[in-house]
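**Q** Sequence first, then the predicted structure:
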Amino acid sequence: MDSDDSSGSSNGHDDYEDRVQNVILRAAELLGRRIADQPAPVINQRVPVDRNRIEAHARLMHDYFDDQLRYNARLFRKRFRMTKKLFLRIVGDLEASIDCMHWPWEMCPAAWRGTYTSGHVGRPSLILQAVASNDLRMWNAYFGQQGSHNDINVFEASPILEEIINGLAPSVPFSANGNHYEKGYYLGDDIYPEYATFVKTFSDPIDEKRRLFKKKQEWARKGIERAFGVLKKRWKVLKHLALYWNKKAIQDVCYVCIILHNMILEDEGKAVCQNYNDQ
């Protein structure tokens, strides 16, 4: 009697598990059918529009800035709401050049000389990366990288890269041709990355327009070289070997010279941040 009861209970338990499994399988089957009957989601992809910016830029230069203009100064002012002289002045102020210079370090510790020595300098040095506008004002300075680094190594370690990526670069709002812009541009050489904020020259211009652009871009980039030259001429300590043991002391001296350089420009009324009275 007991054996019959135990066998009956085990059979009942097996039947219960079979029913549960059947229910689960039916539920899974119904769910699969429902998913299969649903329409596939519609993904709207953005269609790229070829705006032919190169041709538009060439047409703009031909109409307003070539030697043989299509539109005169009156029509220029009507379209851009300002005189051509003021427009070119603003463009020059919005352009800032980025470059590096080496300050030879005479008292560099012997253990560091290998990593702080560059081949073209020939002795240990510290690198200053700066951004300067055409009025020689320095808007950004980063000093202290090893002399063996190249410009791109210094750029990747500097706060400028982080500011560009995170949208924290200084705001320079301006409007041109009906478009509003919040950021300026950096004039750099070929070693800098392909960012929209960098305006680089052509290494091998293939036509007259590219040769003209290369000439103008390289001329505009002389602002940073002139700024380095004025900085060294104004503060003789930067022109000679750094005679400090402490790297932090050298850094402080460099930054102080740059701050005083900018203060002198502002005091003499030569800084970009001034009122324009062109009519």
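**A** Sure, I can see it.
**Q** From now on I want contacts and neighbour counts done on CA atoms only, so please keep to that.
**A** Fine.
**Q** Can you say which helix or strand has V131 in it?
**A** Here V131, judged by DSSP states H and E, is contained in strand 125-133.
**Q** got a list of contacts for that strand?
**A** Here strand 125-133 makes contact (Cα atoms under 8 Å, 6 or more residues apart in numbering) with 92-106, 116-118, 138-147, 154-155, 186, 223-224, 227.
**Q** which residues in the stretch 1-150 of the chain form strands?
**A** For the stretch 1-150 of the chain, the strands defined by DSSP state E, counting those that start in this stretch occupy 95-104, 125-133, 138-146.
**Q** on that earlier part again, can you give the distance from the strand holding V131 to the centre of its chain?
**A** 16 Å (Cα atoms, centre = their mean, to the nearest Å).
**Q** Got another one to weigh against that:
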Amino acid sequence: MSFISSTSSSSSSDFSNNVEFDRLVDDYAANHLPHILIPQHSSQESQLNNDIANVPEPKRDREREKGHVQLYNDYFASNAVYNDNQFRCRFCMRRSLFCRIMNKVVEGDQFFQQRRNAAGKLGLSLLQKCTAAIRMLAYGVAPDVVDEYLHEDLRRILHQNELRGFPSMIGSIDCMHWEWKNCPTAWKAQYAGRSKTATLILEAVADQDLWIWHAFFGMPGSCNDLNFLYRSPVFDDVLQGRAPPINFWVNGRQYELAYYLADGIYPKWPTFIQGITHPQVQKDKLFADQQVTVRKDVERAFGVLQARFTILRQPALAFDEDILCDIMKSCIIMHNMIVEDERHNYTRADVLRRYYEEDRPQRTAARAGPSTSATVNNNEPFEFNIGRPPNIDFNAYFLRRIDLRDTEIHSSLKQDLVEHIWQNFRHNTAE
């Protein structure tokens, strides 16, 4: 019995000690441990820290004036640090063309004009803004916009292509895809093409000088060239009677529609001349080689366009499709201005110069009349109106549409071109 009584008293003592120990641990964890892990500052120190945090950080001087002076001395001074070749390499255009673009942009867009901010300080100069915008397009950093600039002399294009064996051919047509990295998820299936990535399509017509005189951009990448054609405005002027009339003779036959060189996916219309896939005779082989050579103009134009403006070679980062359209239009505009500025250095410049010198009186007389174009066909000026006609004759519209898609005229024109090229270029082939 004594053993049992002793054991019971010792157990009660141990239980009370454990309860007291737990209470001490809880009190330490609640009142002392937070001060050790997270040091507490006094009220004065806290107020001082709050005052320091509320003090605004002094604004840094961006030295815009110094940047303008350095930019001018590096590229635009009479004794600039970088010569003309280095400027052409860095900006993808000559210095004179850059200055012309800058002056036109400043005249038409207030954003590029130098202004003062709310504090009265001068902002970036027009030279800095234009330099940044053009280099952004050239190196693929970010987009910018300039005014529309798409126009060209049809006379020069017709003359160039006639020398190459395709009379009244106004260029080669094809499409290019631009990957859209930040395409909205809900649209990706619609914009995904063969590469399974979202893309936007550019349809373009280019001439031998790589001048892009027709461009239509923005269709989803799931469309092929044929789907794109049915939505393209490339034939709107022809269907509405606003296109300049063209009459030409090939192999003794007369035709009334200008045409493009295209690949095999395009329909067999009089306005598209495709190559011959498997030529069997020498005459067809010569035509196929000549057609492929000339048709590559538009693909060369795409390559040069992407080489000049890296932003088109990289996946597009913008989320808004309208922004991408502005980027594409801006790059094409400046590409055409570069071509126009440097065309006199091309190997064919002497041929075109003699053509213009011989034909200058006729073109001057054509401009003096009521015509809105100086294009001459068979040594006769023709007239056409610019702008949408107030009343559209639907009967004439459908007749033009039927002529535009006449497969018999297509076959006849293609055979006549085969004969024409054989008669004029067979001496260049090895017998």
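**A** Thanks, I have it. Because the structure is a prediction, the values reported are computed rather than measured.
**Q** Fetch the TM-score of the aligned pair.
**A** Here the TM-score for the pair of chains, by TM-score structural alignment, normalised by the length of the first structure, is 0.61; 195 aligned residues with a Cα RMSD of 3.2 Å.
**Q** in the stretch 101-250 of the first structure, which spans are helices?
**A** 113-116, 151-157, 159-165, 208-220, 222-234, 236-239, 247-267 (DSSP state H, counting those that start in this stretch).
**Q** could you dump these to TSV with distance to E55 of the first structure and mean neighbour count?
**A** Putting the helices of the stretch 101-250 of the first structure into TSV (distance: least, Cα to Cα, whole Å; neighbours: other Cα atoms under 10 Å) gives the following:
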stretch	distance to E55 of the first structure	mean neighbour count
helix 113-116	46	17
helix 151-157	31	17
helix 159-165	28	14
helix 208-220	12	14
helix 222-234	28	18
helix 236-239	46	16
helix 247-267	39	15
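**Q** Nearest approach to L30 of the first structure belongs to which of the ones you listed?
**A** helix 159-165 (49.3 Å; Cα to Cα).
**Q** Check the second structure for its longest helix and report it.
**A** helix 2-31 (DSSP state H).
**Q** Next secondary structure after it?
**A** helix 33-37.
**Q** Over in the second structure, find the residue span stretch 54-61 of the first structure aligns onto.
**A** Counting by TM-score structural alignment, stretch 54-61 of the first structure falls onto no part of the second structure.
**Q** Oops, could you answer that again for stretch 23-37 of the first structure instead?
**A** Under the alignment (TM-score structural alignment), stretch 23-37 of the first structure falls on nothing in the second structure.
**Q** That stretch: how far from the chain's middle?
**A** For stretch 23-37 of the first structure, the distance to the chain centre is 53 Å (Cα atoms, centre = their mean).
**Q** Against Q160 of the second structure, how distant is the residue nearest to the spatial centre of the second structure?
**A** Closest to where the C-alpha atoms of the second structure average out (Cα atoms, centre = their mean) is M328, at 2.4 Å. According to Cα to Cα, to the nearest Å, M328 of the second structure stands 27 Å off from Q160 of the second structure.
**Q** Show me what counts as buried in the longest helix of the second structure.
**A** By neighbour count on 16 or more other Cα atoms under 10 Å, the buried set for helix 2-31 of the second structure is empty.
**Q** returning to what we had before: between the helices of the stretch 101-250 of the first structure, which gets nearest to S3 of the first structure?
**A** Closest among the helices of the stretch 101-250 of the first structure, once you apply Cα to Cα, is helix 159-165, at 78.7 Å.
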